[in-house]
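In: coordinates only, sequence not included:
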């Protein structure tokens, strides 16, 4: 696990070692244990290493027997032992015990098709000196990020966008064309980034540069083909076997390993299968919040404690009241791009806590997207029930819903918030209804909010156009696989864990498990209004019923409540008409209206306001060139005043 970076000069100018060193210094947190670089004329590749496998011998860049191939790789290859044995049987000689070295010899044996043989999370850069060819790539689902900058002089790449800003002549500029999609989703979807001129390499993508010619192609995608001939019992057995295999593969490590445990179905499943693989107690880590009703809604510690006791884990808990004002600038610098998902704060805090003991952690991220775990997946189920009511009554309910209060940080108001959103979209077609559930701000509101509205890329519509599935649920799952999962959840998981030099693995996103879930009929995943039916059935002999069927909570913070109370002065100063006007992106009166509506519970504006706040903090750091510490000091002065 590490951070990789490098560049290829189209103008033939030799790569300076200092350029690579500068890029690596920016991402030292990703690899505090080691660093290295290899330069061959106009191409240079480099890395910062966090040592996980072959601690002594896994220095990178790695090379083959005659130094004609050079590699830097970020991530883990879980099937490297099988691949290594196969390659050794063909006569390949290995210099190290590193999992990454198999990429070198597999490329030599099979060419670009080698990537199909890999089971893992990774991004890599491979220099083929024989062909003077650079090849970079990213894993199938996008667990590990990779940014690319290309202009007339060079093509540069890095695991984190900020490393590209360390190159001579490169400066941070906002790409205003991505603002509409950012406001719609609360994150920037690939291939765009918030930086003008810097893009994300999409998941499952390879890019080559050979003699100045750039080519990019997708090497894998999930098939929309359903397997309808299997019994439910067969599906359950296959899910159970897939979960056990994936967790077993991803426990390989030469350093201490642990697991995040919220007490939800996904993290509990990971811990359950980890416990079956070892006689030693699993190390588990959980987080809770101290405070009032809002904080209590996000406190899952009793459930985590129950699972920990069931499997005899070495369990540790942390209860926090985070210093959000101090954290936000620091974490947004690490994130590279602003997000509206408060899970990035929680993920950082629990990662920091776990890093006291371990260097590798397993997470339950991905189970909801594979097997249908979000409440929004039931929209069609309840919309069909609503259709039996007469039209006049449905209209009456929709009108009444518009007047309902909305707040996610109170049990009653959160129920009313969900009902309000459902009734407002119940008459839409399936795709439009689902987009209404996902959006942070509506298209109409975005048009009123932007000072310079214009045509922009719409990631959700593009994802629906590519979804391919006929049934509603699998279309929704396919859209999430292309958008929210890689560009929000996996991005923040990677950036926040690596901010504290912690490697986070996601066994529920093993690509063979993904392919199994993608081929599963919707009625097996969600049955009779029961979310994750097949996964819960597969776990019924491992986890108690109250864990399997407990009410779902997101892995976030009660930010909306804080914005109405202790963080209200921060919100009003960051999004004041003066600040908004000076930044020149949004209409100040529309922003002020959003704040007023949130404070009055007319809307739950948590995500929308956090998207705007975080964009302003991000702008102060990246566009205004200030340090995170300086911005944090300024934000604290707002509260003190």
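Out: Perfect, I can see it now. Quick caveat, the model's predicted, so the values are computed rather than measured.
In: Only C-alpha atoms from now on, for both contacts and neighbour counts.
Out: Fine.
In: Pull out the buried positions in stretch 382-398.
Out: Applying a neighbour-count criterion of 16 or more other C-alpha atoms under 10 Å, the buried positions in stretch 382-398 are 383, 386, 394, 398.
In: Can you convert these into CSV and add a column each for distance to residue 346 and secondary structure?
Out: Shown next, in CSV, are the buried residues of stretch 382-398 (distance: C-alpha to C-alpha, whole Å; DSSP: H, G, I helix; E, B strand; the rest coil):
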residue, distance to residue 346, secondary structure
383, 33, helix
386, 37, helix
394, 39, helix
398, 35, helix
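In: how about those in CSV, adding distance to residue 207?
Out: Putting the buried residues of stretch 382-398 into CSV (distance: C-alpha to C-alpha, whole Å) gives the following:
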residue, distance to residue 207
383, 44
386, 48
394, 52
398, 49
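In: Quick check, central residue of the protein?
Out: Centrality entry for the chain: nearest residue to the mean C-alpha point is residue 490, 1.8 Å, by C-alpha atoms, centre = their mean.
In: Comparison target, given below:
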């Protein structure tokens, strides 16, 4: 696995810094290190000279453009490695270099000349970066487990972390890492640490301004932004593959990729996921595999279908937990890991249409009645904490905590003077989605890709597109009264109307396995074990009722929540979590 980690030791209290860094960097497959009197860093790749050392994890969409700009300014590059580019850009532009980046990245820059550490994370939160600031020391890493190896960092979970676990997770709040001593560096932020203290600085946020482009101009601009990705991929010796679901986003990207470089790479193909049970449905019109075939046949290209091994998901449901170092949606993420792992046997880079629903406001909550100024998170159903102990939630004042989290986002929303109430409400929902739901979705996909040994490219999750889409008014996003209507209009340049106008399926494939039975058995074991970490955190009477009435066998949402809560129990055992409430 790739990533970066390190620590600062201002008072040189760490007796064996090399041993500590070795321990913190254990998850990395390849390790390059840097040490000096106060700083230690390890990364899959490093660059350093002139007293400045740089570690970077990730990739840029505009690497070629930045390289040309710096070459025009007189700089020369020895290769194409990202740390060298970041190093040169930092020396040339200073901290403001990050404002010129577009991509998925986390970085650490140690400036020995100034005794100054600069940490940064991409605009939207595709790559993780965690920090523990203990005053005299600071630990950081792209995985929580790296930071937990530092001797100054405890494994305690305080009241806010417990609320996050029981009433919000796995949609954890921005900045939250659940552990009391660990924080997530916010997307679009820098952290600057010197012997005099630590501070954070936001370098990016969406800006509200009137959208002055016509439908045709808007379509052209969206098309150009997406093309900029596809053209770069076509210039690679081996272009990335794409996951094709038959939905609008992946079908449109597949068609673009096929048009721009399919002729140069006749063996290029897409991949799709399915289950053998799906083939047994009487009416397959709404099933994804039907539309995958239609798209592939229309384009005259090959799609390779992968059948999920649903009965194996229970045996690998620890992989997502260990990839995140937090409880997760185990079954869902394990299935994602399965298909990434399979594709990784043939391709090292995968294109995904994830992020389109969030950017173009087609999630179901954009179509429900909601007043402007409502601080509720629309994806958190009332049943989210249904398995938690009601007395514990009341003691923790969980509802007040969630309310304040929502109000904090409302206070941050970049408003547009004179905007009418419907568009103001949509802007608030878009902000909640951009700042909370989209990073959750990105974490899921990025961590499963990293665990499977592949890289993702998600062209919809581009800060340039995020800024542009932010100001497209609702009536244009919903052009022709269709969800993602403006994107459908864009993709009509590449696909026939019958594919572009396909409605989103709520049940795109059939999942039948022994997983509910395994959930039932694991939940029974919790109820029999008063020493189980989850035992005192849950509403045992309600869980007993759910199991007796076989609710999880027929209720998908309840299965999902029980799966997540059982992950909390496993996580607390495995990570030796200590509750300090």
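Out: That came through, no problem. Just so it is clear, the model here is predicted, and its values are computed rather than measured.
In: Show me what secondary structure element comes after the longest helix anywhere in the first structure.
Out: Longest among the helix segments of the first structure by residue count, using DSSP state H, is helix 232-249. Where DSSP states H and E defines the elements, the next helix or strand beyond helix 232-249 of the first structure is strand 257-260.
In: what does the residue nearest to the centre of the first structure align to in the second structure?
Out: When the second structure is aligned by TM-score structural alignment, residue 490 of the first structure is paired with residue 442.
In: That match: what secondary structure?
Out: For residue 442 of the second structure, the secondary structure call by DSSP: H, G, I helix; E, B strand; the rest coil comes out as helix.
In: show me the contacts for it.
Out: 125-126, 355 (C-alpha atoms under 8 Å, 6 or more residues apart in numbering).
In: let's go with 10 Å and repeat that
Out: Under the criterion of C-alpha atoms under 10 Å, 6 or more residues apart in numbering, the contact list for residue 442 of the second structure reads 124-128, 354-355, 448, 458, 461.
In: Nearest spatial neighbour of the equivalent of residue 223 of the second structure over in the first structure, chain-adjacent residues omitted?
Out: Mapped onto the first structure by TM-score structural alignment, residue 223 of the second structure lines up with residue 240. Distance criterion C-alpha to C-alpha, 6 or more residues apart in numbering; nearest residue to residue 240 of the first structure, sequence neighbours excluded, is residue 538 at 5.3 Å.
In: Pull the contacting residues for that neighbour.
Out: Residues 233, 235-241, 243, 269, 532 are the ones in contact with residue 538 of the first structure under the rule C-alpha under 10 Å, 6+ apart.
In: now it: how far from residue 117 of the first structure?
Out: 28 Å (C-alpha to C-alpha, to the nearest Å).
In: swap in residue 238 of the first structure?
Out: Applying C-alpha to C-alpha, one obtains 21 Å for the distance of residue 238 of the first structure from residue 117 of the first structure.
In: Which of these two has more residues huddled nearby?
Out: For residue 238 of the first structure against residue 117, the residue with the higher neighbour count under other C-alpha atoms under 10 Å is residue 238, and the figures read 16 against 13.
In: what are the ranges of the strands in the stretch 201-350 of the second structure?
Out: 241-242, 269-274, 302-307, 349-351 (DSSP state E, counting those that start in this stretch).
In: Distance to residue 155 of the second structure and mean neighbour count added to those strands, as CSV?
Out: Compiled in CSV, those are given as follows (distance: least, C-alpha to C-alpha, whole Å; neighbours: other C-alpha atoms under 10 Å):
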stretch, distance to residue 155 of the second structure, mean neighbour count
strand 241-242, 39, 25
strand 269-274, 38, 20
strand 302-307, 39, 16
strand 349-351, 35, 21
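In: wait, isn't residue 485 of the first structure in contact with residue 366?
Out: Yes. Under the criterion of C-alpha atoms under 10 Å, residue 485 of the first structure is in contact with residue 366, at a separation of 7.3 Å.
In: Report all helices and strands that the longest helix of the first structure contacts.
Out: Secondary structure elements in contact with helix 232-249 of the first structure, counted by 3 or more C-alpha pairs under 10 Å, 6 or more residues apart in numbering; DSSP states H and E, are helix 265-275, helix 511-518, helix 522-525, helix 533-538.
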